[in-house]
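Q: what follows is a predicted structure for the sequence shown.
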Amino acid sequence: MKELVAAALAAAKERGRDVADVPLAGIAAAAGISRSTLLRRLGGSRAALDEAVRQAGVDPGGRPPVRERAIEAAAHLVAERGLAGITLDAVADRAGCSLPSLHTVFEGRDGLLAAVFGQYGPLPDLEALAADPPEDLEGAVRALYETFAASFAQEPRVVPAVFADLFSRPDGPAAAMMGANLPRTYDGLNRLLQPHVEAGRLRPLPVPVLVQLLLGPLITHILLRPVLEPAFGAGLPSVDRAIDHFVDCYLRAVALPGA
């Protein structure tokens, strides 16, 4: 049975699924046997295999996949405790899965945290925006501001916790979380901004500089709002109104005449 468990875990890892979600044909192929042979060795039912996987310390699944449960559990823990308070043991307990399951699916804490930021950070909405971008420059800039502002407000509040950790520990887990998602994030931003550079609407600055000029003021404003609101009260513009100002200032800074 050990070799069948190993084959089931390998097939699950390759597909990014729980063992319970992998067809018997896939497990049989990983074991180098036919599906009928696998069923015969299991006594006609996969229940024996699921139990053997469970005895090996891995949740075979059947509920929402371990990956989904773990990402959701970790996101709530990040919002509640900050990144410093996250352990795989705590995530496994909250998600109702085993510690070996987390190692199998994510290959450690860094992999899990990167998946959390990939799902609860700005990336999903950024990629959706890049797939169907506004045609005009002002519309693209405004949509980017709104996308990133929404990521700070999304519950559970993962993004504020990530930036809090990043500023306090530049070489900590937040940097690894963001770094793991940086290629996709950069690709989305590049797809939105580079066409306007090529069309002569934006100054031909490196995309990282264009992005820093774009997002730096917004991120600073949002992170400081808890301090600014008691001090300025009604004098502090809403986030939507602040975005109006940031859009205007950004275009004045980097848009070329006639854009």
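A: That came through fine. If you're wondering where the values come from, they're calculated on a predicted model, not measured in any experiment. Numbering: from 1, shown residues only.
Q: going forward, measure contacts and count neighbours with C-alpha atoms only.
A: OK.
Q: residues touching Glu146, list them.
A: Applying CA atoms under 8 Å, 6 or more residues apart in numbering to Glu146 gives the contacts Ile243.
Q: redo that, cut-off 10 Å
A: 140, 218, 239-240, 243 (CA atoms under 10 Å, 6 or more residues apart in numbering).
Q: in the residues you listed, find the pair that's most separated.
A: Within these, Ala140 and Val239 form the most distant pair, 17.6 Å apart (CA to CA).
Q: more crowded one of those two?
A: Ala140 (19 against 16; other CA atoms under 10 Å).
Q: for that one, give its distance to Asp89.
A: According to CA to CA, to the nearest Å, Ala140 stands 42 Å off from Asp89.
Q: ok, now Leu193?
A: For Leu193 relative to Asp89 (CA to CA), the value is 42 Å.
Q: which of these two has more neighbours?
A: The residue with more neighbours, out of Leu193 and Asp89 and counting by other CA under 10 Å, is Leu193; that gives 21 against 13.
Q: contacting residues around that one?
A: 130, 133, 137, 140-141, 144, 201-202, 207, 210-211.
Q: quick one: buried residues of the helix or strand Leu166 falls within?
A: Using DSSP states H and E, the element containing Leu166 is helix 158-168. Buried residues in helix 158-168, counted by 16 or more other CA atoms under 10 Å: 158-163, 165-166.
Q: then stretch 110-125?
A: Here stretch 110-125 shows 111-125 as buried, counting by 16+ other CA under 10 Å.
Q: included below, for side-by-side comparison, is a second structure:
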Amino acid sequence: MSNGERLSSVPSELVQAALRVAQARKSAVADVPLQAIAGEAGISRSTLLRRLGGGRQALDEAVRAVGVDPGGQKPVRERAIEAGAALISSQGLASLSLERVAAAAQCSVHSLYAAFGGRDEMLQAIFLRYSPIVDVEAVVASQPADLESTVRQIYALMAAAVSREPRVMPAILAELLARPQDESLQPLVQYIFPRLFAGVGKWLTAEIAAGRIRDLPPLLLIQQMSSPLVMHLLLRPATQQVPDLPAPPIEEVCDTFAEAFLRAVALPAPGGPGPRPDGDGGDHAG
């Protein structure tokens, strides 16, 4: 009997029974006695064995197929995200395939389809894990009133994400810069940018409406805020290899670029002294 035939022969209620018992015992499915699974399913142990084809292998494979590892390892989804991130970091975005991730994560391709739906969804999950977007969304969603503090928090999150190992963000950015029209990248592009504008773009628009920053297109504001820091972080590993070219600490880098962005776009509070950065404020001699 093939793996696929064994999988299809295991009723879903038996899989769910095994998962419930494992969760209740706080143990791996592989450590749960068949007698306990049979009891949860309301059948005898002999009936359970008969429906499994005589052993646990079919049950273990069926459990893997729903994204849970039966042997006490991390869930398939977690292992796949970590394995995919390592592949992207070491060999580039083109190396990411379900087959290679399955081999690295010690799971089946079928289980990856069950956990993600496909390669595009898996790449999105990796991006969410290793990019700063989720944390940045949380910062701007808190309706911050302090522009400077918010900008500095965003810079710190960006620096941590781009600098961390595995180097997923640098690999993705390099691919987007080198082949922006590559069809294999379009699902990720179509996912990232609408989400970016729904979070950071919405916050910037609110800051414009509140009169705290200059009225510029959100795309330009996002690029003006992120590009200098991201470029520094991408080149930093290379420049650190150059003798007599010391790189300042990351905290100092973030402070420098945050201050530059704020000087460029921040407007004084209403009634505050001094001209606006765009030259529209202040008195003029007649």
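A: Thanks, I have it. All values reported here derive from a predicted model rather than from experimental measurement.
Q: quick one on the thing from earlier: got a quick ChimeraX command for the buried subset of the contacts of Leu193 of structure 1?
A: Here is the ChimeraX selection string for the buried members of the contacts of Leu193 of structure 1, based on 16+ other CA under 10 Å:
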select :130,133,137,140,141,144,201,202,210,211
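Q: possible to save the contacts of Leu193 of structure 1 as CSV with distance to Thr104 of structure 1?
A: Shown next, in CSV, are those (distance: CA to CA, whole Å):
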residue, distance to Thr104 of structure 1
Ala130, 32
Pro133, 37
Leu137, 44
Ala140, 40
Val141, 40
Leu144, 35
Arg201, 48
Leu202, 45
Val207, 36
Leu210, 39
Val211, 36
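Q: dump the residue contacts of the residue mapped onto Pro248 of structure 2 from structure 1.
A: Aligned counterpart of Pro248 of structure 2 in structure 1: Pro237 (TM-score structural alignment). By CA under 10 Å, 6+ apart, the residues touching Pro237 of structure 1 are 225, 229, 243-245.
Q: what's the most distant pair in the residues you listed?
A: Glu229 and Asp244 (18.3 Å).
Q: now do the closest residue to Ala84 of structure 1 other than its chain neighbours against Asp110 of structure 1, distance only.
A: Excluding the flanking residues, the one nearest Ala84 of structure 1 by CA to CA, 6 or more residues apart in numbering is Asp165, at 7.9 Å. Distance, Asp165 of structure 1 to Asp110 of structure 1, by CA to CA: 14 Å.
Q: check Leu24 of structure 1 too.
A: According to CA to CA, Leu24 of structure 1 stands 31 Å off from Asp110 of structure 1.
Q: and for Ala150 of structure 1?
A: 25 Å.
Q: what residue lies at the spatial centre of structure 1?
A: Central residue of structure 1 (CA atoms, centre = their mean): Gly118, 1.1 Å from the mean position.
Q: now the helices for the stretch 1-150 of structure 1?
A: 2-15, 24-31, 35-41, 47-55, 66-81, 88-95, 99-106, 109-120, 123-131, 137-153 (DSSP state H, counting those that start in this stretch).
Q: how many other residues sit next to the nearest residue to Ala52 of structure 1 once chain neighbours are set aside?
A: Counting by CA to CA, 6+ apart, the nearest residue to Ala52 of structure 1 once its immediate chain neighbours are dropped is Val5, at 6.7 Å. Counted by other CA under 10 Å, the residues lying close to Val5 of structure 1 total 22.
Q: tell me which residues touch Val5 of structure 1, please.
A: 11, 19, 27, 31, 49-56, 58.
Q: can you flag the buried ones in these?
A: Buried among these by 16+ other CA under 10 Å: 11, 19, 27, 31, 49-50, 52-54, 58.
Q: and which of those is nearest to Gly96 of structure 1?
A: Once CA to CA is applied, the member of those that ends up nearest Gly96 of structure 1 is Val58, at 11.3 Å.
Q: from Gly85 of structure 1, how far off is the closest one?
A: In terms of CA to CA, Val58 of structure 1 sits 24 Å off from Gly85 of structure 1.
Q: got it, and Glu198 of structure 1?
A: Glu198 of structure 1 is 45 Å from Gly85 of structure 1, by CA to CA.
Q: who touches whichever strand or helix holds Glu252 of structure 2?
A: Assigned by DSSP H and E, Glu252 of structure 2 falls within helix 250-265. Residues outside helix 250-265 of structure 2 that contact it (CA under 10 Å, 6+ apart) are 147-160, 163, 208, 212-216, 221, 224-229, 232-233, 236, 247-248, 266, 276-278.
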